[in-house]
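> Need the 3D shape of this:
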Amino acid sequence: YEKECRKQRLLDFDDLLLLAVRLFEKNPAVLRRYASRYPHVLVDEYQDLNLTQERLIELVAGGADPFVVGDDDQSIYRFRGASRASLERFVGSFPSARTITLGRNRRSSRRIVSAAAALIDHNPDRLTKQLRAPQSGPAVQMWECADAISEASSIAREADSLVHSGTPLSSIAVLCRTNAIARPIAAALAAHGLPHVVIGGHGFHDQPEIKDLIAMLRVIRDPGDMVALARPAAAALQPLLERFAVAAKQLDVRDLFFELMEQSGYAGELPGATANVSRFAENIGEFCETSTDHSLDALMRRLELVLLSGEDEAPAPVEASDAIQVMTIHQSKGLEFDAVFVPALVEGRLPQSSRSPRFELPPAVLEPLVRGREDVIAEERRLLYVAMTRARRRLYLTRATHYEGGRRWRESRFLNEVREAGPRVVVETQVAAAASPPAPAAVNGHSGDVHLSYSAISAYQDCPRQYWYRHVERLPVVQSAEAVHGVILHEVLRRAGELRKQGESISAPRLKSIHEDVWTETSFPDPRRAPAFKRNGAAELEAYRVRGGFDPVPVYLEQPFDVAVDGWNLRGIIDRIDRTGEGWRIIDYKSGRPVTRRRRDLQVALYALGATGALKIEPLELEVVYLASGESVRVEGVSAIVRDAEVEGSRVADGVRAGRFESRPERRRCRLCPYRLACTDAL
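Okay, the predicted model is just below:
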């Protein structure tokens, strides 16, 4: 990436910071000139600076007296590289600086400040400050609701009551930990006829009109693209789009898009979408300015990479001056409202369950004072503190005992900390279950046996709507480069295993030859990345050979099975089964990253269920081989996980048979879903 940027003489935002720091560090004369030019340096929200920004301040203001304002209790941008330790580092860099503590809150009421202080006092190593407020106000409300529907309905009813008592719509906010939490609450507000706007719930490319445009262009590129045709706007224009498919090979994509809008009249039918359609056209123009290839195919390849990256731009701003604001807590930073609702205060949502970061930072870059799990919880606590202190007069902390999945959710550990403010500050209320909405209509339910595989069960667990698209509607999808690479590795392993069954050994040259043959026979979907995949795959296979992976002689390879299980049928293909001294070992190869333990155990347990039913072999050992990392995992407790897998399969079969195919949108999952374009609920 950096090499390509240098080649095109481009700088990104991080380069502007990093190169400025390097310039000052290597050229003292340049640094002195800028330092003398800016004798007074003022910085607000200092706790949100990352290390590069901090270093820039240290250099420019090194010989002066910088003035910075910050609050370590509001450091919530760790994912951007910010750190609550930034203020402590500032004191270390400027030891003569004088610290003035501002503890008076001029926004929130005394009770809100007391509740927030009781919470944030549980964070270790924070800078000491006495939080107080002169304004009076009603007690903080803490609601326990029976289920998610009751929680959303209660928030909507209370918001309606506030509006009728004179609170402006725009002075009411619902602050959520994630965008997915906002969906049912936005639906409840709509059901009560309350004007509202969900801020940042969808990026630019997730706007309905942009998904329509992408679907149209996909059909022009490939008239047989069934996923794109699942969008009604594209299906309605199918004859026109098919005519454009011929011209698309000769037209500049800018002209193609202009003609498409002219002949379809799409933009004129959706006046509220004009701004985003215009921006999409501008983006096409910008693409053509930086690319020598102005074809539709080149644009779509670029667009696919943008969508896969997960980095999206904001849509055109929505005019919503008089509407309830629904947003994430991060988006609320710096804002204030008369009334604030903070929903879903349960373990796993706030605080969120710990999850691996997208990128692992080296220890030297991480803040020195707080590393590990406690820091994650401390940041989640700061996040709730920020949400609570957005409220001027009324604050509602809500939770439900049951969300999706049927299990009982434990309340957030933070609520007990808030309760320490006392009963005069916090008032608790039990909210009864709301009337259950009508069950969703069955869609293509099965009246007979249901046939499931691991991938089908996994898809249903993640999102029943995705299962419906794939296994009921049977919408075909193009395999990703990662998936095809996995197919290649599995085929190499199968061929090598067949040679071992014939008594032949697998040498490094022989394995390399097999790998070359399979690549030659396979059509790879991404020629640009093919060399990297091929190189990595060869290295992974050779490492597996060196570890002795081909020493045992397999008994079964790519073994299919199809067995009846309690009213449903389980089918699948087992990568490899070896004979052991005491029984049998099922081996499953993984070409990608390690999966969660629950998902790993489910897959190999289903294979065990299939093997015992179809091949009548036991006892069984289960092993998962991660080719990329070189790790092999032996799965313990086979009998127990097989029983759990059978129960889970039966639960999925019941849902499929009943036609329950509701969506379960979650941003990361939706981002990678091949049916995202067709799904109206995708985040």
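
> C-alpha only now, for contacts and for neighbours.
Will do.

> Looks to me like residue 258 is in a helix.
Yes. Secondary structure assignment (DSSP: H, G, I helix; E, B strand; the rest coil) places residue 258 inside a helix.

> Tell me where the stretch 101-250 of the chain has strands.
Assigned by DSSP state E, counting those that start in this stretch, the strands in the stretch 101-250 of the chain fall at 140-145, 172-176, 196-198.

> Another sequence for comparison is provided below:
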Amino acid sequence: MPENKYTINLNQEQKEAVLHGKGPLLIVAGAGTGKTTAITHRLANLIQSGLAQSQEILAVTFTDKAAGEMEERVDRLLPFGYLDLWVSTFHSFCERILKEHGLDIGLPTNFKLLDQTGSWVLVRQNLDKFNLNYYRPLGNPGKFIHALIDHFGRCKDEAIFPEDYLQYADDIKRNFDDGVFGSRAGDREDKITQKEAEIEQQRISELADAYHTYQRLLLENNALDFGDLINYCLKLFKERPTILDKYRSQFKYILVDEFQDTNWAQYELIKTLAGPANNLTASADDDQSVFRFIGASFNNVLQFKKDFPQSKEIVLKENYRSTQNILNLAYNFIQLNNPNRLEYQLNQDKELAVEAKEKGVELSSFKKIDKKLKASDQSAGLIEHLHFATLEQEAEGVAKKIAEIINNDKEANFSDFAVLVRANDSATAFFKEFERQRIPYEFLASKGLYSQPVILDIISYFRMLDNYHESPALNRLLGLPFLNVPAEVAAKINQHSKKRAQSTYETLQELSLVKGVSKESAQKIGFLVDLIKNHSKLIREKTVGDIFLAFLNDSGYLKYIVKQENDRDIGLVTQFYKKIKSFEENSPEPTLTNFMQAMDMELESGEAGSLEADIEKGPDAVKIMTIHSAKGLEFKYVFIVNLVDKRFPTIERKEPIEIPDKLIKEIVPSGDIHLQEERRLFYVAMTRAKRGLFFTSADDYGGTRKKKLSRFLGEINFKKPEAGAGGEVSLKPVEKGAEGKKSYNIPPYFSYSQFAAFDKCPLQYKFAHILRVPCIGTAVFSFGKTIHRTLRQFLENYLADQRKNQKELFRAAPDEKDHKKNDFSEPEQLKRIMAVYEANWIDEWYENKKQKQAYCKLGKEILKDFLERFLKEQPKIKFLDGRPSLELDFSLKIGENTIKGKIDRVDELPDGGIEVIDYKTGRGKEKLAKEDKEQLMIYQLAGEQIFKETPECLSYYYLENSEKKSFQSSEEERGRFKQEVLNKIEKIKNSDFKATPGWQCQFCDFKNICEFRKL
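Predicted coordinates for the structure are as follows:
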């Protein structure tokens, strides 16, 4: 394949990866070698060269963030828009497949997805259904339940179904009955006595039965866990060959990023889907395989070569991140994991050549691989080991070193520094020292949402509404930052409560009896009491989400954090709101009381709440994080701390319940597996550094004995520590004006709704699309969404029945044709559309029962009129890749910018050409305004790129009076409009988002928190 614009500025190995044609490809990509560049350019090249359309390529990775970044990069590379780009995580890919085809293997397609905490709660609520003896919890069942769920999860990593486990348990029992005794599960050598064998057989049977019970509970509750997504998708493909063939035909090319992090089941899924063409690209670095604790199979990288001996290997060696001395140190260190490394095994493994020959592939010409990285930057980096007497001095020393570098390196920012810890609890000493020394920092923990102050405030308010006698919760509320009742007043209130043996709330009801409360404090407390009384009335009739938004708005809390420009707290509030909305979607009664019961269950399980963090969007601050979290990131200066024995490397913690050896499908490497994993983790930490790498340690971490240095320091030849100095930090002051204009994180994609918001008020745009402030919904929004969902689902069902009917009529004998014909009469279809309407009704944001009933009635009238017109006119809905063009997601490219949206419907016109239709639930306008036409012109431009033809007719379908308003645009108008869009995007990118108050304020979702509003 010839070179093109996607290979410009790439090195030779990257070019080869991008231009590789058909057949399996293994990209061995070392740290910092531009692996993501190679993969995204390969994906874009496959599309641009015509080898595949966007929907014919599947690209999978491991996190939503990585998938989003890959899609953004491909967006920037492609000169045109596209319809459907399958870039996703393994789990989201499988969820999408099962939502469409789950019924084919007996799964409901409307299943809810449980995370580990959700699974824990399910087991906890049904503990009596587990027949446990060996594993019966004697005390708090929390840890025991986690052990069981972890075990079931590991089974699913290996694609071990409950029936496999039950069969194994039966085999064990049969052997025992026959007098054959083996060894304990997980121990190949340890032979056991008859009595031990009996206990072991009972233990295995109990586990198999528990696994079966757990899986049955999931299905009874219309739920799947994350392991199920992979396994059921694999089951679907293996048991339903027609469906497998459909997706094999669709996905001409498959790309897997971070292949070393796949587990056995994920790799089996990809192998199954890739055959028989095997146009499979796997990008991997076995030296960065550090997720074995969550099921990743280190051996998959080597297994790839065994499964595809004809594969091409491309090794990316040119490093664009680190200096050569840092790379040399890391490479020499990781050699200690030989022979269990890809480089060693591919170069030495004679068995591999024998296996390949058996498959008809000659490996005699196989070129040996070399993973030693070469730096593009030939300068020498800083590498130091700093040793201290105590942990406190170690933290001081790190702070001092950062200050020293900041003062000497004029180009360095605080965000150029990372402090990497082996575990989250090791971070405390460092961020406390940074606070003391006033060094800006950001602790990027993956857990801890529920312990964030702003979230604790909200949870405390919920507790207070749920139970007036929750005095600790009410005491926290007295200290809300925007109320700020003095501590001495709160102390007097508590003293009075204790004296009278009553709750704090009861004392607030008789506040006049408490001496020493000022008038100002009494007013603040009165406001809080009234708020609690008013919101208590909502508990029975409103959802927890309604109460959440009522508290934020009525209390002034949301207005307070917005005014403070506290982006972090706004982000935390948004994350918690997502949690609440997820609860509402999965709960038949989403009340505040039920939510608090679920929260208490989560807290009992040890769940602290997931935290979302985007390091690139954070403030200029030193980043403190675990090494696992740092994977894929890079920093100018890296500190790897607490390098002492038993902290890094850690002591191996075996799985509480191990999978029996005979059920394990993964080939486990020899040697100390845990130590090898810890070495890879240390290698990952070292290769994050660009210019400076600092190892730190101390003698005293609070124990009775002096700590030994980490063995890893010895392995990199830092046996004699250099004494590090602690002390106070002296930072040069930041020059006035150095901060410059505040920058905003503009969304990577644009949409018509974004343009409309910006036109109305730039501050509204900021609230909605940058800060993503939660806002109260409306009845119009819920109703509109209900109608759109109903029309899409009804039309999909109708068209599927129509096609099925045509096939059956074609196959049927003449005398059977009347019998085979489906009922497409208006009365029957009316029943069906009303059933779909009922199933899709969104019961949210209606002011009262009367309003809800009125909308419900209006919806039935709209659907009846729609159906009557649809059956009369019989419009021909356009099909694309075998699917009707209903609610088509699109990505439109204008200049270097991507606009995303959804087209409700595309019809084929009788005389040729296509019509783009957008549903509106209101009544038709006499004349379409300019902004109305602009929305449809975006859809028209998207249609040009998707269908390779310009939609001739652009229509709004006003459903309330069943009226269509259509227009056509000229090429000149479209050209002018494109320029207007580019100008608008430029304005958004350069805006300071100042408010433009006016008449529109009365309709703004954020009027309650905006200080500039005009009402």
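
> on that earlier part again, residue 36 of structure 1: which of the strands of the stretch 101-250 of structure 1 is closest?
strand 172-176 (44.0 Å; Cα to Cα).

> With structure 2 overlaid, report how far that closest one is off on average.
Superposing on structure 2 and averaging over aligned pairs (mean Cα distance after the TM-score superposition for structure 1), strand 172-176 of structure 1 comes out at 1.2 Å.

> Run the chain-centre distance for that strand.
Offset of strand 172-176 of structure 1 from its chain centre (Cα atoms, centre = their mean, to the nearest Å): 21 Å.

> what's stretch 612-620 of structure 1 aligned against in structure 2?
Aligned using TM-score structural alignment, stretch 612-620 of structure 1 spans no residues in structure 2.

> Quick one: end-to-end length of that stretch, please.
With Cα to Cα, to the nearest Å as the measure, the first residue of stretch 612-620 of structure 1 is 9 Å from its last.

> Stretch 65-76 of structure 1 now?
Separation of the first and last residues of stretch 65-76 of structure 1 by Cα to Cα is 27 Å.

> equivalent range in structure 1 for the helix or strand where residue 985 of structure 2 lies?
Here residue 985 of structure 2 sits within helix 971-990, counting by DSSP states H and E. Alignment note (TM-score structural alignment): helix 971-990 of structure 2 is unmatched in structure 1.

> Which other helices and strands does that helix contact?
helix 930-947 (3 or more Cα pairs under 8 Å, 6 or more residues apart in numbering; DSSP states H and E).

> So which bits of the strand or helix carrying residue 520 of structure 2 are buried?
Secondary structure here is read from DSSP H and E; on that basis residue 520 of structure 2 sits in helix 519-536. Of the residues in helix 519-536 of structure 2, 521-522, 525, 528, 531-532, 535-536 count as buried by neighbour count, 16 or more other Cα atoms under 10 Å.

> list the contacts for the alignment partner in structure 2 of residue 145 of structure 1?
Correspondence of residue 145 of structure 1 to structure 2, assessed by TM-score structural alignment: residue 388. In this structure, residue 388 of structure 2 makes contact with 394, 397, 696-699, 723-725, judged by Cα atoms under 8 Å, 6 or more residues apart in numbering.

> Could you pull up the residues touching the closest residue to residue 388 of structure 2 other than its chain neighbours?
Setting aside the residues directly before and after it, residue 388 of structure 2 is nearest to residue 698 in space (Cα to Cα, 6 or more residues apart in numbering), at 4.5 Å. Residue 698 of structure 2 makes contact with 387-391, 394, 642-644, 707 under the criterion Cα under 8 Å, 6+ apart.

> Against residue 301 of structure 1, how distant is residue 257 of structure 1?
With distances defined as Cα to Cα, the gap from residue 257 of structure 1 to residue 301 of structure 1 amounts to 16 Å.

> between the two, who's got more neighbours?
In terms of neighbours (other Cα atoms under 10 Å), residue 257 is the more surrounded of residue 257 of structure 1 and residue 301; the figures are 20 against 11.

> The more buried one contacts residue 281, doesn't it?
Yes. With the criterion set as Cα atoms under 8 Å, residue 257 of structure 1 and residue 281 qualify as a contacting pair; they are 7.4 Å apart.

> Report the separation between residue 153 of structure 2 and residue 207 of structure 2.
According to Cα to Cα, residue 153 of structure 2 and residue 207 of structure 2 sit 13 Å apart.

> These two: who's more crowded?
Comparing residue 153 of structure 2 with residue 207 by other Cα under 10 Å, the one with more neighbours is residue 207, at 25 against 21.

> returning to what we had before: what's the farthest-apart pair in the buried residues of helix 519-536 of structure 2?
In terms of Cα to Cα, those reach their longest pairwise distance at 521 and 536, which sit 22.6 Å apart.

> re earlier: among the strands of the stretch 101-250 of structure 1, which is the most enclosed?
Each of these was scored by mean neighbour count; the highest is strand 172-176, a mean of 26, by mean count of other Cα atoms under 10 Å.

> Where in structure 2 does it align, residue-wise?
Using TM-score structural alignment, the partner range for strand 172-176 of structure 1 is residues 417-421.

> And stretch 482-497 of structure 1, by the same measure?
Mapped onto structure 2 with TM-score structural alignment as the criterion, stretch 482-497 of structure 1 occupies no residues.

> Tell me how far the nearest residue to residue 620 of structure 1 once chain neighbours are set aside lies from residue 510 of structure 1.
For residue 620 of structure 1, ignoring the flanking residues on the chain, the nearest one in space by Cα to Cα, 6+ apart is residue 584 at 5.0 Å. In this view, residue 584 of structure 1 and residue 510 of structure 1 are 27 Å apart by Cα to Cα.
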